[in-house]
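Asks: this one's sequence-less:
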């Protein structure tokens, strides 16, 4: 086997592609459309946010999808949910320390996306144009 093939094999061993892979397992949870946005909003907000406040701020998310996203983030320990037994019921969400620890990484990705957005959209247009004439 040549050296490059051995290096690639070693790299593949480092990144176990099974569902038990810790990297894949964690990153898959943030690959959806809403999780990163919810984390960013909770991170920028001073103090807890109510469910309806989150929904109104995001705008185009359904109640069901916001509920699923918040439950997933809560299950992963990123978000703390506090329910007040009032009428009508009041529920607030806040980032945990674990969730706050993710913010600098998401902010870095956000800055990268903003910086490179024009280049990415130009590349997409070129790709589509090539595909149309191929």
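Replies: Cool, got the structure. Being a predicted model, the structure only gives us computed values, none of them experimental.
Asks: drop to CA atoms for contacts and neighbour counts, all remaining ones
Replies: Will do.
Asks: what's the helix or strand for residue 24?
Replies: Per DSSP states H and E, residue 24 falls inside helix 22-28.
Asks: what's the answer for residue 4, then?
Replies: Per DSSP H and E: helix 3-14 holds residue 4.
Asks: buried sites along the longest helix seen in the chain?
Replies: Ranked by residue count under DSSP state H, the longest helix found in the chain is helix 97-132. Buried residues in helix 97-132, counted by 16 or more other CA atoms under 10 Å: 99, 100, 102, 103.
Asks: hmm, back to that, so which residues make contact with the helix holding residue 24?
Replies: For helix 22-28, contacts defined as CA atoms under 8 Å, 6 or more residues apart in numbering pick out 15, 17, 19.
Asks: what's downstream of it, the next helix or strand?
Replies: Downstream of helix 22-28, the first helix or strand assigned by DSSP H and E is helix 35-44.
Asks: And the contacts of that next one?
Replies: The contact list for helix 35-44 (CA under 8 Å, 6+ apart) reads 29-30, 48-49, 54, 69-70, 73, 93-95, 99-100, 103, 106-107.
Asks: ok, second structure coming up, stack it against the first:
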């Protein structure tokens, strides 16, 4: 008899678990999608582009995405201060997966 495969999100050696940990949560994929569609955005532009996200959730999600290497944060030393967010190369590699997810979602809607 074949052994059952057990999945744990905490398994650092599992590529699926690592990928899911990088994008887990309600707001990370919408942030990545908005940056994909619009390119580089400032914080307030991102906030306006994602309906329902709070300042606290946007800030924490951006920090986590930056720590995962999926987005880049550039701070300009100006007055008033300006910060811009964009996808990194690793974040851009996620886009074909999101395109396929969108196609699958279209089929579900039909």
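Replies: Perfect, thanks for sending it. Just so you know, these numbers come straight off a predicted model, no measurement behind them.
Asks: Post the TM-score for the overlay when you can.
Replies: With the length set by TM-score structural alignment, normalised by the length of structure 2, the two chains reach a TM-score of 0.87; 108 aligned residues with a CA RMSD of 1.8 Å.
Asks: What lines up with residue 35 of structure 2 in structure 1?
Replies: Residue pairing (TM-score structural alignment): residue 35 of structure 2 is matched to residue 42 of structure 1.
Asks: How about residue 49 of structure 2, nearest residue that isn't a chain neighbour?
Replies: residue 34 (7.0 Å; CA to CA, 6 or more residues apart in numbering).
Asks: nope, residue 76 of structure 2 is what I was after
Replies: Per CA to CA, 6+ apart, closest to residue 76 of structure 2 is residue 82, 5.3 Å.
Asks: hmm, back to that, packing partners of the longest helix of structure 1?
Replies: helix 35-44 (3 or more CA pairs under 8 Å, 6 or more residues apart in numbering; DSSP states H and E).
Asks: What's the average distance for the very next helix or strand once past the helix it packs on when superposed on structure 2?
Replies: Going down the chain from helix 35-44 of structure 1, the next helix or strand is strand 49-50, by DSSP H and E. Superposed on structure 2, strand 49-50 of structure 1 shows a mean distance of 0.4 Å to its aligned residues (mean CA distance after the TM-score superposition for structure 1).
Asks: What helices and strands are in contact with strand 49-50 of structure 1?
Replies: Against strand 49-50 of structure 1 (3+ CA pairs under 8 Å, 6+ apart) you get strand 90-95.
Asks: A strand includes residue 80 of structure 1, no?
Replies: Yes - judged by DSSP: H, G, I helix; E, B strand; the rest coil, residue 80 of structure 1 forms part of a strand.
Asks: Trace it over to structure 2, please.
Replies: Match for residue 80 of structure 1 (TM-score structural alignment): residue 72.
Asks: thinking that match is in contact with residue 83, fair?
Replies: No - applying CA atoms under 8 Å as the test, residue 72 of structure 2 and residue 83 come out as separate, 10.2 Å apart.
Asks: Which of these two has more residues huddled nearby?
Replies: A direct count of neighbours by other CA atoms under 10 Å for residue 72 of structure 2 and residue 83 places residue 72 higher, at 19 against 14.
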